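>>> build me a model from this:
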Amino acid sequence: MTGSPNTTPKALAESVREWRHALTILITFYFVFETVSGLFVQFAPFGTTAQVTLIGHTLVGVVILPFYLWYQVRHWWRLRPKPLSYIKFLGYALLVVFLINAWTGAQLTYEGFFARRISWTADRLHLISGYATGVLLLVHYVAVILLHRRLAKAAGVVDLARAPGVHLKWCGALMALSVILTLGVSWWLPGERDPYQLPEDYSYRYGENPFAPSQARSETGGPLDPVVMANSRSCGTSGCHEEILEEWLPSAHRYSAMDGAFQRVQHVMAKNEGPEATRYCAGCHDPIALFSGAKNLYNDDLTSFGADEGISCVACHSIATADVQGNADYVMLQPERYLGELESGGLGKVVSNFLIRTYPRHHVKSFKRDLYKTPEFCGACHKQFIDQRINKASWVQLQNQYDNWKASHWNAGDSPQTRITCNECHMRLVASNDPGAGDDADYNRSPDDGRHRHHGFIGANQFIPAFHKLKGWKRHVALTEEWLKGETVVPEIQDKWRSGPVVPLRIEAPEAVRAGESFPVKVVIHSNKVGHDFPTGPLDIIQCWVQLEVKDADGKEIYSSGRLDDRGFLQEGSFLFKAEGIDKQGNLIDRHNLWEMVGARFRRALFPDYTDTAKYQVLCPSTSLRTDVKKALPEEEVTTLDVPAGVKGPLTVEARLNYRKFNQFLVSYLLGSDEARAPLTSMTTVTKTIQVTTEP
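Just a heads-up that it's a prediction; the model follows:
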């Protein structure tokens, strides 16, 4: 195509040949296809056709690019002697913007296959230059066609007048063929999986909600495909979220369904109450099995494909709404997956990884919601109750981290600068190369801060990851130990958090005592850095107690409390944080048989910023205690120690706050091993020296 008028017969004949040349037709098709397919991918709804179009856009762009470069050199060489005109200027402008488009397209293609994420700058430049290319292409072609029509009319060259039409017809035919091919491939490829169905014998024992007595619901009201909701490892094998996957693998969210303790309790519940009753637990512990209909009659193992992932990546990130009523009061949807995303390897996996990186809009929309930053999201599961459907008696509040936090001083006003929320503590920010690093939704972050929230959900379970030898358990247990001891530094909240131990101790005792006389000792326990009750969780399982030892100057013990015997059982009479639930007959709930619980005969836990003193039967602030009655605490009782006559001073009093996730009875019962021991963490250790005197 010429850039300036030339009416010689040779020049006109050359223009006709150029319009009809196969390379020119191919390049016009190239421009049109890349422009149209790019616009389609940008504005069409996500689906198989849009993904196939993106693949075609990439393939055509890569395959025909060398032919375009050859055409461009040839075209420039042929027209370089001609003087500059507005048409030639348009051609140069088109060349520049298209080269930018081609360069960024090549970069995005490379990053789609080999990088963690595509460049935001390259993506924006590719989009803008693509729009500019389409506009300049249209203006340039229209200008050339109008010019050649004028020349053809003036010279009476019919072939030149017809040549652009023939050229465009061939381009149109190629475009039609590409559309047919795209639609054909889209039809041939497997799209979404067939709708998942509940078993024909599925029991609706608890009413219309198929997942009751859990509060969990799906967006459609029906089941969710376990294959779609599982496969968390693919998030880390795609070259994207390896860091987050490694953090999640030994976490409580990952083993929530697979750990031996949960499985034993679930099967006892199924035996006593029927398998449908286990849906109560599954909403928080085993959502994949719940929504796939596995908690049903005649399914002895009560599990499904992917259930060993517990709260999988997709399950957690597919919750659309959540309510703080608790007991898994959320709505989960089933995301539409990319082509090949459910394959474990091969070409399909390569294609899906490429699509997710180069077409991330759907991925982000499916799995990223501001809801996940809120305490209310956590509260959907971290708040538990038993009602009449379960215990056949009455409503009973169980563990309740959400309301604890909401009523505490950590929930100080509406400003994020003064509040400390769940994710700020339990999902600390860590340096990251993850594609999900950076976030502008938090007040103290930016999209390029190079950090992500730790998905180990570090809390207080140092037992199950080690017991099951989960991948990464040593690192996870070390982080948990640091957390329990208050050694963890969380820079983002240092200006609004406290320093020191999580739960510090203080010994109150006389500075000096007389040999042969008794003296009082108090150990004051203060909930310093905990955002909810301490300890929290199933207090019929957890053991947290004060171990007190008094020794003389020779190291001889003259008093002890809170020791473990050789079998791992705690010394009777120890000061212990715990809860003792009872059933309708007043029997102790001691096997985590919560479905029989109708109340509690004892509960001791510390509300945030409260203190307790080593004593044996005083109820301290808990879930129901509000800040306006903070000072209305029961009177303290103390342990009195006798100082033997002739003891050699000074005396050393040592107090330790010990924590283990499982008491020994439940370790033996739930895990079927008398040899197993839950690891013990001494969270805080303090000492005090007392002089021994003979003076009156």
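
>>> switch to C-alpha atoms for all contacts and neighbour counts from now on
Noted.

>>> which stretches in the stretch 401-550 of the chain count as helices?
Secondary structure of the stretch 401-550 of the chain (DSSP state H, counting those that start in this stretch): helices at 401-406, 422-426, 464-467, 473-485.

>>> of those helices, which approaches Thr49 most closely?
Nearest to Thr49, of all those, is helix 422-426, at 38.2 Å by CA to CA.

>>> next up, for comparison:
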Amino acid sequence: MLYLGLMSVDIKGKQQQQEAKRLHWFGGLFVVLSITGFVNWLFFPLAPFLEQLLSLIHAVAGGLFSVVFCFYSLSHFRRTLGFRRPVILTIGLMLSLVILYLVVSGHLLIFTGVLERIIWLKDSHLWLSLVTVFLVFVHVLFHYLSFPERRRLVVPSRFVTLSPAINGTILKTLTLATVAALLVLILDNITKPAADDVFIEDYQYNYGASPFAPSLAQTKNNEFIRKRDIAGSMRCIACHQASGEQWLASAHRHAADDPTYVRNVNLLQKSRGTSATRYCEGCHSPVALLTGQLTAGGQHAGVPGTIANFEGVGCMSCHGIRSITSAEGVASYHFTPRSDYLFEHSSSPVLSFINEQLIKLRPALHKKELLPGVQQTSQYCGSCHSQFMDKSMNNWGWVKMQDEYQAWATSKFNLAKDPRFIHPKNKQCQDCHMQKIAGQDMAADSEGKINSHYFVGANVMLARQFGNEDLYQLTVDFLQQDKVNLTIEPPEDKLSRQNSLYVSSDQRTVQNYPVALYRGERAKITVLVSNQGVGHNFPGGAIDLNEAWIDFDIYDGAGQLVYRRGDLLANGEIEPLATVYKEVAIDRFGKEVWRHDLFNMVGRSYVNVIPSGSTDIVNFEFDIPDWATSPLSISATLKLRKLNQKYYDWVNEQEAVKANPIIDITRDAIKVPLLKVPAVMSEQQERLTAE
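Down below sits the predicted model:
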């Protein structure tokens, strides 16, 4: 019995020693976690390297702490549950539960990242960390106060005995953390890839001091950008999957491999040299422009197989823009590469994983640099969706071309005090073309929505060209949202009878009387085309290429054609007398610049668009034949296609465009009775005509 008693005392002593060792590690890691966590929280923002380093140490220490916590809490509760100190036990249980929550939430944050839709997880982790420190202090204080009076003197001595060990553990832990930090610093530097190819030797400055002219693009000191700092959109998709999948189908992604663009940029290179393609590529492929490829010996983005051709307007092409330099367009932006996180561009899978997790854990710098406030403005879009040509390109003079920004700036969507203003707030380009939609993405907001990266507009041709039926249907739906509407005004019947007697307003009833047209007479039908929902002119974009027109038809009661305007000819072109919304650009000799070779453009011979908030009034006059039967069915359809037929055929000589779909934007139809002119009416008509 004595032996068993001595053995149980010995076992108990060993258990206490093991628990004390665990307490040492528990205390040391707790201090490291507290320092790294609270320094990053209280003194944010820190230097990017220090902030990421502390987060990395915090994550590693948290993983070790979770293991130590499991063993320590089990042994500690097994030893102390028999003590009759309910307050300490309650506080201890609370402390264990809070620490357990911190462990679980910490692991979730490490692997999911700090997501906007679950931002409460990060907030609760931070605030419960403060609660944990407070509970530890209270737990230790009550532990001391609950001892009998005779044993309180023993506790300080035991604490003094334990403190060197605990302090030693803390010192060792901090030393290990410091060594780890140095190793991370060294590893980060030795794993940085060598500078990739930046620019072509003997770069030609044909358009002035700026290497990017004639585009207006700028960088810091007008230096070229490393390819890895602007290309590599597929890496972004690893985290931003929903946005990336949408971008892959978008017109931005296909800005450089669009067959129409390839045809034109090759024409420009052949006519003016590779340096001249900088004018186009500042917006169609910033990768080619900013990396210094657009000079003799380099390749423009129209060349298949190049990174620039694949990316078009890639992720960093937009998200690397920190400021807009002017409202002139032609790439009037300032590009700045984002800051590197630890192990950026490393070829090691492990280090690349750590890099991705650090971006997820500390996304503030990432969001600050890649989502500046300017990206929420229409001027940001206008940096490329506005255009001019000057003497350096056309050898003539300054000519203004498409300008979606100016059209928006003078519209009702930007004039809150305009009496026509019908919206509760100003609308930017992004409000229509990047609407919020549901998406599983790191950038999703608290409602699980992201800004659409389809950039839906009017380019149904590209969606069909690259076989994306989902985007095609989205684009058709977008075009048919009644932003532009068409109305046929009921015709005026000049031969209708009127009562000459006076009737007071309270005796009159509001009533639309039937209107009729008469065989053998000349009639006029008015069609109103209103641009009430588009934030710029309709049509917009390259209106020398795309075209909208009114298809106007009248059939009699037997289905016989009475009158038509806006029909397509056998060669696919619109018949000459149709009402067409487009532009005809001309060169210095007055000839049409129909191949979109805008470097030859010096003016316009024709332009017809409907400004935002305006209505176009179109009159159709026709003779009603005697053989027509009643009623007349009158219909008008506003149609749109991306490419006019002449240009479409020219592009098809070299690059096959799979489709050039025609979309019905809006339509209206009415039926009008058709009557024979009575003799008395004929006399009245002659009198009215004479007057």
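
>>> can you pull the TM-score for these?
Once superposed, the chains reach a TM-score of 0.80 (TM-score structural alignment, normalised by the length of the second structure), with 632 aligned residues with a CA RMSD of 3.9 Å.

>>> ranking the helices of the stretch 401-550 of the first structure by burial, who's on top?
Burial of these is given as mean neighbour count (mean count of other CA atoms under 10 Å); helix 401-406 ranks first at a mean of 22.

>>> contacting residues for the closest residue to Val158 of the first structure other than its chain neighbours?
Closest residue to Val158 of the first structure apart from its sequence neighbours, by CA to CA, 6 or more residues apart in numbering: Ala152 at 6.3 Å. Applying CA atoms under 8 Å, 6 or more residues apart in numbering, we find Ala152 of the first structure in contact with Val158, Asp159, Leu160, Ala161.

>>> can you name the next helix or strand after the strand or helix carrying Ala152 of the first structure?
Using DSSP states H and E, Ala152 of the first structure sits in helix 120-155. Counting by DSSP H and E, the next helix or strand C-terminal to helix 120-155 of the first structure is helix 158-188.

>>> how big's the offset between that following helix and the second structure?
Once fitted to the second structure, helix 158-188 of the first structure is off its aligned match by 3.5 Å on average (mean CA distance after the TM-score superposition for the first structure).

>>> so that helix versus helix 120-155, what angle?
Note on geometry: by axes from the mean of the first three to the mean of the last three CA atoms, to 10 degrees, helix 158-188 of the first structure and helix 120-155 are set 150 degrees apart in direction.

>>> please identify the buried residues of helix 158-188 of the first structure?
Of all the residues in helix 158-188 of the first structure, those buried under the rule 16 or more other CA atoms under 10 Å are 160-161, 163-164, 167-168, 170-172, 174-175, 178, 182-183, 186.

>>> and if you look at stretch 607-622 of the second structure?
Applying a neighbour-count criterion of 16+ other CA under 10 Å, one finds Asn608, Val609, Ile610, Pro611, Ser612, Gly613, Ser614, Thr615 buried in stretch 607-622 of the second structure.

>>> neighbours of Asn546 of the second structure, how many?
21 (other CA atoms under 10 Å).

>>> what lines up against it once you look at the first structure?
Alignment note: Asn546 of the second structure maps to Ile542 in the first structure; criterion TM-score structural alignment.

>>> who's in contact with stretch 553-571 of the first structure?
For stretch 553-571 of the first structure, the external contacting residues (CA under 8 Å, 6+ apart) are 545-552, 572-575, 641, 643-644, 648-652, 663-665, 674, 677.

>>> so of those residues, which ones are in helices?
Gln664, Phe665 (DSSP state H).

>>> so of the contacts of stretch 553-571 of the first structure, which ones are in strands?
Among these, the members falling in strands are Trp545, Val546, Gln547, Leu548, Glu549, Val550, Lys551, Phe575, Leu641, Leu651, Thr652 (criterion: DSSP state E).
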